[in-house]
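Visitor: Sharing a model prediction with you, sequence too.
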Amino acid sequence: MKELNFLHKDTFSYEEYKQMVKEYHEQDKVLDWFDYIYQSANGDFSKVFWADLEASPFLIEWLKKKIVQKSNKKACVIGCGVGDDAEALSDFGFEVTAFDISQTAIELCKNRYPNSNVKYVIADLFNYPKEWFESFDVVYECNTIQVLPNEYRKKARASMSSLLAKNGYILVSCRSREEGEKEDEIPKPLSKSELDEFISIDKLEEQSFLAYDDKQTPSVPHYFAVYKKNI
């Protein structure tokens, strides 16, 4: 097996990040590279290059609608990064479990929010603790599927949906692409047909769907979609 070239990097440029992910994908080691991004921050959460350091405004807007009214409401944040979205859900009254496959990411969260009510844990989306199955009223997914290749994307989507309790909601934030475009891009944005599999395969109901361009220069097209489990 070819030796990978990124094991001791202190910082990553965007191009180096894409090349690293490509090499890991080629060797079918699709989950093994995440921790290096967080390690390269050297304990400083603000140095994680993909972290926005604020909760998604679309998540906040949805939370302000107070759609989930039940007491003891539970939320799960997938690939929680440095914790902004998890803390927002906690602020809105959810009992939050936030997980990441990166041990370093979880350490950064705990150091950043030492008095947090969020339960930050190391976990694998493809092999999460069995007690999480169908346990959450809200699942928040931001930019996880798009960094996975091929069938891992479908497997991730199905695993995310399996976390939902009855009448639970999954909120999906991701880069977007037109059908047939950007097939070799890293990260690979999601097409509408990929997101529609939450409906056609996982049998969720689409509650809202927003296509928008972010504020980067040049802007990057995104989707923010909400699906509900009714069965």
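Guide: Yes, it's here.
Visitor: switch to C-alpha atoms for all contacts and neighbour counts from now on
Guide: Noted.
Visitor: Show me the strands in this protein, by range?
Guide: Per DSSP state E, the chain carries strands over the ranges 74-78, 95-100, 119-122, 136-142, 164-175, 205-213, 221-228.
Visitor: Of those strands, which stretch is the most buried?
Guide: Comparing the strands of the chain by mean neighbour count (mean count of other Cα atoms under 10 Å), strand 74-78 comes out on top with a mean of 25.
Visitor: angle of that one against strand 136-142?
Guide: Angle of strand 74-78 versus strand 136-142, following axes from the mean of the first three to the mean of the last three Cα atoms, to 10 degrees, is 20 degrees.
Visitor: want to throw the strands of the chain into CSV with distance to Glu151?
Guide: CSV is the format used below for those (distance: least, Cα to Cα, whole Å):
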stretch, distance to Glu151
strand 74-78, 18
strand 95-100, 20
strand 119-122, 23
strand 136-142, 18
strand 164-175, 17
strand 205-213, 23
strand 221-228, 21
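Visitor: dropping in the other structure now:
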Amino acid sequence: MSTADDAHTRHLAAADPTGWFEHLYAEAENGTANVPWDVGDPHGLLVAWARDLDGTGRRALVVGCGLGRDSEFVAARGFATTAFDIAPTAIATTRRRFPDSPVDYRVADLFAPPADWHRSFDLVVESITVQALPVALHQRAIAAIADFVAPGGTLLAIAVARDDVVPEGPPWPLTEAEVRSFATGGLREVSVDRPDGRWCAEFRRG
């Protein structure tokens, strides 16, 4: 059974760096692949960061939401939550998993998002999405994600860390310079931590 680490998936990612997600989710739906990040629980770094967070009256966006683990958690913190993924099968599967969810799950492309998402969200959560793209697309993806943050809003970015060597991928973990580059378009860095080989970074728009 394939996973995101095998040669088949590496070929898909190289040939179609955003469309390979749909290939993987469709194969998982057919029982011929595993989605390795489908672990059921929200990311531990997100849970720790948002422990005392009250999102009442505020809007959140979850980038590359996959099968909804982080989106449901964010919504449970009180945010009016929108979550998107480029893979239609991922969104369809998530809606079936959470039929009564308050989350607005959407099929959308990070590189061609709805115009009304521009600087519209009080919280933007980016958890391991950029690292699922080839390194050549990282800066474009980072800039697109930063653009979702509203004035006064916060971006939380979570990723596996790497130093200088570019892995064969996927994934393609982020360097410190890449993580700090989320501070663009008026976002300022609040904190950049590296617990257990992962980045957990917070940025805010003044």
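Guide: Yep, that arrived. Quantities reported herein were computed from a predicted structural model and do not represent experimental measurements.
Visitor: Out of the strands of structure 1, flag the one nearest Glu54 of structure 1.
Guide: Closest approach to Glu54 of structure 1 among those (Cα to Cα): strand 136-142, 12.9 Å.
Visitor: Which strands or helices does that closest one pack on?
Guide: Counting contacts by 3 or more Cα pairs under 8 Å, 6 or more residues apart in numbering; DSSP states H and E, strand 136-142 of structure 1 is packed against strand 74-78, strand 164-175.
Visitor: May I see those arranged in JSON lines, with distance to Val118 of structure 1 as well?
Guide: JSON lines is the format used below for those (distance: least, Cα to Cα, whole Å):
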{"stretch": "strand 74-78", "distance to Val118 of structure 1": "10"}
{"stretch": "strand 164-175", "distance to Val118 of structure 1": "18"}
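Visitor: and of the ones you listed, who's closest to Glu206 of structure 1?
Guide: Relative to Glu206 of structure 1, the nearest member of these by Cα to Cα is strand 164-175, separated by 9.6 Å.
Visitor: Can you list the residue ranges for helices in structure 2?
Guide: With DSSP state H as the definition, structure 2 shows helices at residue ranges 7-15, 20-29, 44-49, 69-76, 88-97, 138-146, 176-180.
Visitor: which of these sits most buried?
Guide: helix 69-76 (a mean of 22).
Visitor: Direction-wise, compare it with strand 59-63 and give the angle.
Guide: Going by the same axes, to 10 degrees, helix 69-76 of structure 2 makes 180 degrees with strand 59-63.
Visitor: Where in structure 1 does helix 69-76 of structure 2 fall?
Guide: Mapping helix 69-76 of structure 2 onto structure 1 (TM-score structural alignment) gives residues 84-91.
Visitor: Average offset of the matching stretch relative to structure 2?
Guide: With mean Cα distance after the TM-score superposition for structure 1, stretch 84-91 of structure 1 departs from structure 2 by a mean of 0.6 Å once superposed.
Visitor: which other residues reach that stretch?
Guide: 53-56, 59-60, 63, 75-77, 80, 96-98, 116-118 (Cα atoms under 8 Å, 6 or more residues apart in numbering).
Visitor: Kindly recompute the last result at 6 Å.
Guide: By Cα atoms under 6 Å, 6 or more residues apart in numbering, the residues outside stretch 84-91 of structure 1 that reach it are 54-55, 96.
Visitor: now these as CSV including distance to Lys18 of structure 1?
Guide: As requested, the contacts of stretch 84-91 of structure 1 are exported to CSV (distance: Cα to Cα, whole Å):
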residue, distance to Lys18 of structure 1
Glu54, 24
Ala55, 24
Val96, 31
